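Chemist: sequence first, then the predicted structure, then my questions.
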Amino acid sequence: MTPDELVPHHLSWTDFDAFARGGGGPALVRHLRATERSRRLLLLRGIIDQAAKSPGVSAPLPSPEWAWELLARIQQQAPAAVETILAHPYTGSWAGYTTRLCRQDVTGVCPFWVHLGHVHCLAAAAAVRAGARFEAELPIWQGTVSLPTLGMVRLRTGEPFGVARMSAGDDGFVVRNRHTEVRLPDDLSVETAGWQPVRRITSWHGDRRLSIRLDDLDPYRGLYEPILPKRLTALEVESWRTVVDDAWHLLATHLPDVAEALPAGLESLVPAPAVAFRLPSASTGEAFGSAIVAYSGDSEQLAAALVHEFQHIRLGGVQHLATLHTDDPRERLYVPWRDDPRPIGGVLHGIYAFFGVTGFWRALAAAEPDNTLASFEFALWRSASWRTLRAVRQDESLTDTGRRFLDGIATELAPWQEEPVAAGPAAWAGTSALDHYATWRLRHLRPDAGTVSALAEAWRHGDSWPKLGKLPESRTPTPVPDGSWTDARTDLIRLRLGRDGSTALAEHGPRVPGATEADLALLGGAIESAVEGYRHLLVANPGGPTAIVGLGLALAARGTGPAARALLHRPELVRAVHRVLRASAGVTPDVETVAGWIGRFTH
């Protein structure tokens, strides 16, 4: 194809609008994949061209141009092999990471030649897939040699970095250094001495198939920088197979449209260690097709996590074709799913991801009316997504395309706000949302210093209230937190609403990280014990966010009142005034008393 025949990638408005509404199907995902392929080729060629400007930069390995020539040869013999390597998510991670190293003239986690030399690993992996004859020199990192998409060779070595030689001929594929020689098995899915293959999980539900790599080997599978292999045991792999099977069954049953598109956009899962009582996950726009997910035996939470990351993957691909916002890195916006202020780009990603998560819980709650946890999750995330969307819909940093994107989400998300949810789960969702926002305010908002001084002075003089008029809102949030953070109360809510809720709360609640006796009392319905528990915590630590907001929630559970109102809606002001009073001579009132005084004038 000549340059005149090249056609730039673009996204039609029809496809864009379908994507914004959560649709588009596998055809749209394949289109995004094609865009990623072109982007990676450009980055790859750019890395090679940059390396050519400094001839010695690749030593002790050959020039990256050698790898390009091998890829070009394999492209002629077996184009599908090259396409597999280009489509590999961590080819994108490597290309982005190494490009940044080139531009910033820094070394990285390994010596620069090791990062640059990974291109030889990519070319060798394509040649192995093609069954081609070749010879190559590959970088060794801590005794490992990567063959992306295929597996890892382990060699004995006396130094952290080195060079291995790989050959392919009549005697098969052989990798060697001065100390070791490893012959790859004929069946590369079989583990042997010195060879560890990438495992694959394949799940079926009817005629719907999900086949993904469980990649614990690729050095560029990490979120921010390269990481060494962390091999799962055979038992851990089987646990993953079981829970992925169950999660796929849920998605194929309750979200068939998503299940049709997801296999085209999610090809690799990076297993992360389990985290008690939650399931964190992550992805990056450079690794299109990959998600990092912590292990959990809860198939419902895993299904929600897969949808969440699939949304991130798709949006990352779209953002390489469409500009949704200007370059605005300011960490200034509240979102109900993070404990820190977020830039506009992160907010848009969160809205789209939790829009997808809401859709999953909505479908599951409709199919299983007695599933109180699904109802809670639906109520929590539909409100969180909608609240955030409305807050940023007219943000100055959005482009017209970005507003069209949010409008598309809104067409689906708005009607969900009116759908009925059982009173219990809905009330707990409201409690969780209030807890999160109040704690976030306490940690990241700083009240006006003049207002704090005036209130403290009025208290000291016994005045009913200073002549302030309407209390000014706190200023732009700071990313520097004031106090610790815990999601313990929401974790406890999930225990209470899950299977065998009361029993689970009693047995497992005390092990929830960050949970206090007062939290357990609040979630167990012992409101007076909770109030006393939080009061006791505040005597020891008057500025603790968990106890301040917890007391507000417990007081609110007894009925609305001025102290509860101030602690939940202006907690940062209550704490700031109380700090000033504590610093002065005389008897210091307790936090609740100050909150009750401020709350009389807070709406």
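Modeler: Now that the structure is in, tell me what you want to look at. Numbering: from 1, shown residues only.
Chemist: can we go C-alpha only for contacts and neighbour counts from here?
Modeler: Noted.
Chemist: sketch out the strands for the protein, chain order is fine.
Modeler: Ranges of strands within the chain are 134-141, 144-147, 151-154, 161-169, 172-176, 181-183, 195-197, 199-205, 208-214, 268-272, 281-282, 290-294, based on DSSP state E.
Chemist: turn the ones you listed into JSON lines, including distance to G450 and mean neighbour count.
Modeler: Shown next, in JSON lines, are the strands of the chain (distance: least, Cα to Cα, whole Å; neighbours: other Cα atoms under 10 Å):
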{"stretch": "strand 134-141", "distance to G450": "58", "mean neighbour count": "21"}
{"stretch": "strand 144-147", "distance to G450": "60", "mean neighbour count": "25"}
{"stretch": "strand 151-154", "distance to G450": "62", "mean neighbour count": "23"}
{"stretch": "strand 161-169", "distance to G450": "59", "mean neighbour count": "18"}
{"stretch": "strand 172-176", "distance to G450": "70", "mean neighbour count": "19"}
{"stretch": "strand 181-183", "distance to G450": "72", "mean neighbour count": "18"}
{"stretch": "strand 195-197", "distance to G450": "64", "mean neighbour count": "21"}
{"stretch": "strand 199-205", "distance to G450": "60", "mean neighbour count": "17"}
{"stretch": "strand 208-214", "distance to G450": "56", "mean neighbour count": "18"}
{"stretch": "strand 268-272", "distance to G450": "47", "mean neighbour count": "22"}
{"stretch": "strand 281-282", "distance to G450": "42", "mean neighbour count": "17"}
{"stretch": "strand 290-294", "distance to G450": "46", "mean neighbour count": "24"}
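Chemist: any buried residues in the lengthiest helix in the chain, and which?
Modeler: Looking across the chain with DSSP state H, the single longest helix is helix 25-52. For helix 25-52, the neighbour count (16 or more other Cα atoms under 10 Å) marks 25-26, 28-29, 31-33, 35-37, 39-40, 43-44, 47-48, 51 as buried.
Chemist: next up, a second structure to put side by side with the first:
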Amino acid sequence: MTTAPLTEAEFAELARTGPAVVGMSALHAGLRGRRQLLLKALLIRVQRERDQIDPGAVRGFDDAWRLLERAERAHPVVVRDVLDYPTTGAWLAAALGAATGAELGRRLGRFESIAVTAALRAGCALDLRVLAPQGVLSLAGVGRFRIGAERARIRSRARVAWIAPDGARTAHGALLLAHPGTGRLAGLGPTWSGLRVLPGATALLDDLDPYRVPPGGIGAPPRTATDRAVTDAQAWTRHWRGAQQLLVRVDPVRAAEVRRTVRAVVPLSAGGPPAVPMSATLRAAPGAVLASMPTSARTMAETLVHEIHHSKLAALHELVPLHRSGRAAVHRVGWRSDPRPVAGVLQGAYAHLALTDLWWRAVESDGAPRAWRARAGQRFERFHVQVGGALEILLESDELTIAGREFVNQMRRHHASLGGVRRSL
């Protein structure tokens, strides 16, 4: 039994790691609705706590809210796209979790640049001043200007916006609204750095946004975000293109799912020795894949498939709760050395089931390179057994909801269908 807007068939296809186009649309709609609710929750919090926040930060937030409403009236699709960008979700989570007072006031400054990004993409005429923390004006999903001052002045008319330090007589750069129909922006000038679009997709290589990785890094040892100055864009582009080519040859439907789902790839630092490649997704920022430099196109392809399934499951759980929270029980799984709660077991089992599906297709495909087929067979054998053990743990648990038990049963059916092929490898 599932709940609208997912049908039972869509729910089952998602459980079997299939790229259900209609089901994914429902997940995206659910994510958009949740983000709008969180934004309204932040508005309510600011209204309640405004006496404890710096008055300038409150005024800036109020002005940004009105600007966002104006942009939405002009071009609602563009505004939704800006709000859907992964780092907007990361900022929202940070702002809602910030302590009352000075910390919340600092977080609110980011909303000004988000609203400006939406207004510029919507083609609104502007003449205003906004915060530029540490002398940088960052536009979500577009790029950044190095202003060299704590505030920037923005003047826009028709398709061009001039951005300069507040009080300066000349602009340091210009944003060109090259595609007013789609709201895409291109920057000009020596102080501008734009995000790179990865080939064959709309995904961006985001090595600029201040909210692309949580403060303090991610993982153990902590990996921090690499900045533009040290990002090897050519290597990332080469691995992305190679991964797409491999996926098209082995599983073209899955390749299309990756192109639709991934909005940003965030390069992570290599970390301390021994440098072990790692990847992650953030619940607050679905659509972003955080990863250290992959060793090959093959590992890039596997990373993308693995991480988008973490995002898919997190989005589904928000729409249709699959398990209950608050339990202290932990369990051992084959792919981790530390015990995991039921939520972690389900996440890992789902992502690794998607990988076993990919490896099975690689083995069966004549289009896969021989070296990958050999390795895929070995990985399939190992993880098929481990996923099976995790599914048994989940089905024996009393922490799954009714929908969660149905979901895991569908996972088990898909797992069993791959088991017949495993014995014939």
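Modeler: Nice, I can see it. Predicted, not measured: the structure shown is a model, and the values here were computed from it.
Chemist: now the TM-score, please.
Modeler: The TM-score (TM-score structural alignment, normalised by the length of structure 2) is 0.86; 401 aligned residues with a Cα RMSD of 2.8 Å.
Chemist: picking up where we left off before, can you redo the strands of structure 1 as JSON lines with distance to V549 of structure 1?
Modeler: Listed next are the strands of structure 1 as JSON lines, based on distance: least, Cα to Cα, whole Å:
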{"stretch": "strand 134-141", "distance to V549 of structure 1": "48"}
{"stretch": "strand 144-147", "distance to V549 of structure 1": "50"}
{"stretch": "strand 151-154", "distance to V549 of structure 1": "49"}
{"stretch": "strand 161-169", "distance to V549 of structure 1": "51"}
{"stretch": "strand 172-176", "distance to V549 of structure 1": "60"}
{"stretch": "strand 181-183", "distance to V549 of structure 1": "60"}
{"stretch": "strand 195-197", "distance to V549 of structure 1": "50"}
{"stretch": "strand 199-205", "distance to V549 of structure 1": "44"}
{"stretch": "strand 208-214", "distance to V549 of structure 1": "41"}
{"stretch": "strand 268-272", "distance to V549 of structure 1": "32"}
{"stretch": "strand 281-282", "distance to V549 of structure 1": "27"}
{"stretch": "strand 290-294", "distance to V549 of structure 1": "29"}
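Chemist: closest one to R579 of structure 1 among those?
Modeler: strand 281-282 (37.7 Å; Cα to Cα).
Chemist: what residues in structure 2 pair up with that closest one?
Modeler: Counting by TM-score structural alignment, strand 281-282 of structure 1 lines up with residues 279-280 of structure 2.
Chemist: residues contacting that stretch, please?
Modeler: Residues from elsewhere that reach stretch 279-280 of structure 2, judged by Cα atoms under 8 Å, 6 or more residues apart in numbering: V289, L290, A291, S292, T303, E307.
Chemist: helices along the stretch 51-200 of structure 2, start to end?
Modeler: 55-74, 76-84, 86-96, 102-121 (DSSP state H, counting those that start in this stretch).
Chemist: outside of the shortest one itself, list whatever touches it.
Modeler: So the one you mean is helix 76-84 of structure 2. 32, 35, 68, 71-72, 88-89, 114, 117-119, 121-122, 140-141, 182-183.
Chemist: switch the cut-off to 6 Å
Modeler: Taking contacts as Cα atoms under 6 Å, 6 or more residues apart in numbering, the residues outside helix 76-84 of structure 2 that touch it are E72, A118.
Chemist: with the third one instead?
Modeler: Outside of helix 86-96 of structure 2, the residues within contact range by Cα under 6 Å, 6+ apart are R107, Y211, R212, A284, A285, P286, G287, A288.
Chemist: which part of structure 1 matches it?
Modeler: Against structure 1, helix 86-96 of structure 2 falls on residues 89-99 (TM-score structural alignment).
Chemist: mean distance of the matching stretch to its aligned residues in structure 2, please.
Modeler: Taken against structure 2, stretch 89-99 of structure 1 registers an average deviation of 1.4 Å after superposition, with mean Cα distance after the TM-score superposition for structure 1.
Chemist: pull the distance from that stretch to the chain's centre.
Modeler: The chain centroid and the centroid of stretch 89-99 of structure 1 are separated by 18 Å under Cα atoms, centre = their mean, to the nearest Å.
Chemist: got it, and stretch 93-100 of structure 2?
Modeler: 19 Å.
Chemist: if I look at the residue mapped onto R146 of structure 2 from structure 1, how far off is S146 of structure 1?
Modeler: Using TM-score structural alignment, the equivalent of R146 of structure 2 in structure 1 is R154. Taking Cα to Cα, to the nearest Å as the measure, R154 of structure 1 falls 9 Å from S146 of structure 1.
Chemist: do A583 of structure 1 as well
Modeler: A583 of structure 1 is 60 Å from S146 of structure 1, by Cα to Cα.
Chemist: repeat for T180 of structure 1
Modeler: Counting by Cα to Cα, the gap from T180 of structure 1 to S146 of structure 1 is 16 Å.
Chemist: still on that earlier bit, output the contacts of stretch 279-280 of structure 2 as CSV; include the columns distance to L268 of structure 2.
Modeler: Formatted as CSV, the contacts of stretch 279-280 of structure 2 follow (distance: Cα to Cα, whole Å):
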residue, distance to L268 of structure 2
V289, 10
L290, 7
A291, 5
S292, 4
T303, 13
E307, 15
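Chemist: out of these, which two sit at the greatest distance?
Modeler: S292 and E307 (13.0 Å).
Chemist: what do we get in structure 1 for A20 of structure 2?
Modeler: In structure 1, A20 of structure 2 lands on G25 (TM-score structural alignment).
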